[in-house]
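Engineer: predicted coordinates and the sequence they were generated for:
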Amino acid sequence: MSVQRRTVVYDGPGGPFEGVFAWDDAAPGARPGVLVVPNVLGQKEADNRKAEDLAALGYAAFACDVFGQGKRGQPGPDYARYMNELNADRALLRERLRASLDTLKAQTEVDAAKTAAIGFCFGGKCVLDIARAGLDTLGSVSFHGVYDRPDYANVDPIGIRLLVCHGWDDPLGPPASIVALAEELTAGHADWQIHAYGNAGHAFTDESRKDSTMPGVAYEERADRRSWQAMENFLAELFG
């Protein structure tokens, strides 16, 4: 097995955008593709490594960019600038996600009929929006996402399958918000699962937060491991 990566520059509203595609060049033919949507900081090496991890499982993966080429969150008071711009224009975010999915499907190593999306934090909200908007993919996995609804109407039914991996102590996702999400997805006739992890908060998959002192925002090894296994099971069923 030899996992490779390549940089992909692609177009979309407000572009260009720059992401990283990963695949195992020892595996012949097209295989299912997974879109990886980053957190508040935007496209970065941690997302590229997630794409490589997915490639090692037999998929092809694209760590996409929804902020724009060269636009990345930086430490400091303005770290969420690009995320906030898209939070204020969820229709624009939807179209950038559509462009990213189209780019994943256009890669020769990808079976365009078998794709899914995973996302972390802000990316977890993005993959829920993929479902809400009815974008053309089979499933989404949200890790410690944010659950507020967009200002446009959901499709009905929500036709793709959903797995939501949630830290129960997440200050950005209190119990009322996860119940509201379950009610939303049920009303939309979605095929959904929510896995809640005790003693875990926001960013529980983010190894850069192992020494975090921010209450409710820290890496948690058990939730990270268990949620990744849940994702593996979900994708195996989805593409099986």
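Structural biologist: Happy to help now that I have it.
Engineer: C-alpha from now on. contacts and neighbour counts both.
Structural biologist: Noted.
Engineer: distance of residue 78 from residue 41?
Structural biologist: Distance of residue 78 to residue 41, given as C-alpha to C-alpha, to the nearest Å: 11 Å.
Engineer: just to be sure, residue 146 is in a helix?
Structural biologist: No - according to DSSP: H, G, I helix; E, B strand; the rest coil, residue 146 belongs to no helix; its state is coil.
Engineer: ok, back up a step: of residue 78 and residue 41, who's got more company?
Structural biologist: Using other C-alpha atoms under 10 Å, the more surrounded residue of residue 78 and residue 41 is residue 41, with 19 against 10.
Engineer: residue 165 in helix, strand or coil?
Structural biologist: Applying three-state DSSP: residue 165 is strand.
Engineer: same thing with residue 130?
Structural biologist: Here residue 130 is helix, with the state taken from three-state DSSP.
Engineer: want to compare, so here's the second one:
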Amino acid sequence: MVNQATTTPEIIIREISYTDSKGQSLIGYLAYPEGKNKLPAVLVFPEWWGRNDYIEKRARELAEHGYAAFAIDMYGDKKVAEDAKTANAYMSATFDEPDTIVDRATAALNTLSAQPEVNAAKIAAIGFCYGGKVALDLARSGANIQAVATFHANLSTQTPAQKGHFNAEVLVSHGHDDSMVSLDDVEQFKQELDHAEVNYRVDIYPNAKHGFSNPAADENARKNGVDLGYNPLAESQSFDATYALLDRVLK
């Protein structure tokens, strides 16, 4: 089911209802430039807060750059969390069954691919924190996506990348002062991708904490007692690098 929502100048917004393989209702947020067809497209996987205003804003920015962008609902029925306890509960539920994350990410990919405005042969994924893991696990599953870009992502997995089964080029943007994903974790991730012969790049941003791309990170840290921090320079530089990757691979 497709529900027409609001239209802003030159950018069309459409909410799209779809389901995963177990029938869970999911509601994505599609943004794309008006009057364009066969667009390169980007899946946008959210932080553990869910498909909130921040992720929708990133989708609209991608649309302004000429992409069809699909902000993903990973929790079902467009649920979002306002506090860390709720966010952790929502996120943890997607780990209860080993296939839930890839199942829902694949459902989103299939839904995006089916949109008439989208070129299904030119799709990438970006992800923030938890969403970075989702994007990477989708690529690890062998999905036909051309690129993955992550921001302060959870890099761990139970299903490491396999040679010949990982199609995406990868860009990882990571904060040097991230206390949730250590530099040792980054090194283990690099070894994983080296072993699978994946084309990747890891950028480490100085004085950047977990959540560095989100202007709300400092307030989220204060409200929830978690070690987050916004860094506008790291945000700007990491997005410049991401758009350079997307433009090169998709356009």
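Structural biologist: Looks like it came in fine. Computed from a predicted model, the values in this text were never measured in an experiment.
Engineer: which residue in structure 2 lines up with residue 17 of structure 1?
Structural biologist: Using TM-score structural alignment, the equivalent of residue 17 of structure 1 in structure 2 is residue 26.
Engineer: residue 170 of structure 1 too?
Structural biologist: Residue 170 of structure 1 maps onto residue 178 in structure 2, by TM-score structural alignment.
Engineer: what does residue 48 of structure 1 align to in structure 2?
Structural biologist: Using TM-score structural alignment, the partner of residue 48 of structure 1 in structure 2 is residue 56.
Engineer: its match touches residue 29, doesn't it?
Structural biologist: Yes - using C-alpha atoms under 8 Å, residue 56 of structure 2 is in contact with residue 29, at 6.9 Å.
Engineer: for structure 1, longest helix please?
Structural biologist: helix 221-239 (DSSP state H).
Engineer: still on that earlier bit, now the match of residue 170 of structure 1. Nearest residue, chain neighbours left out?
Structural biologist: Distances taken as C-alpha to C-alpha, 6 or more residues apart in numbering place residue 209 nearest to residue 178 of structure 2, at 4.3 Å, with adjacent residues excluded.
Engineer: for residue 230 of structure 1, the count of nearby residues, please.
Structural biologist: Neighbourhood size, residue 230 of structure 1 [other C-alpha under 10 Å]: 17.
Engineer: and the gap between the counterpart of it in structure 2 and residue 17 of structure 2?
Structural biologist: Aligned by TM-score structural alignment, residue 230 of structure 1 pairs with residue 241 of structure 2. Going from residue 241 of structure 2 to residue 17 of structure 2 by C-alpha to C-alpha gives 32 Å.
Engineer: Provide the aligned range in structure 2 for the helix or strand containing residue 83 of structure 1.
Structural biologist: Using DSSP states H and E, residue 83 of structure 1 maps to helix 81-87. Mapped onto structure 2 using TM-score structural alignment, helix 81-87 of structure 1 spans residues 89-95.
Engineer: residues of that stretch that come out buried?
Structural biologist: When neighbours are counted by 16 or more other C-alpha atoms under 10 Å, the buried residues of stretch 89-95 of structure 2 are found to be 90, 91, 94.
Engineer: with structure 2 superposed, average distance for the helix holding residue 83 of structure 1?
Structural biologist: Helix 81-87 of structure 1, aligned to structure 2 and superposed, deviates on average by 1.3 Å (mean C-alpha distance after the TM-score superposition for structure 1).
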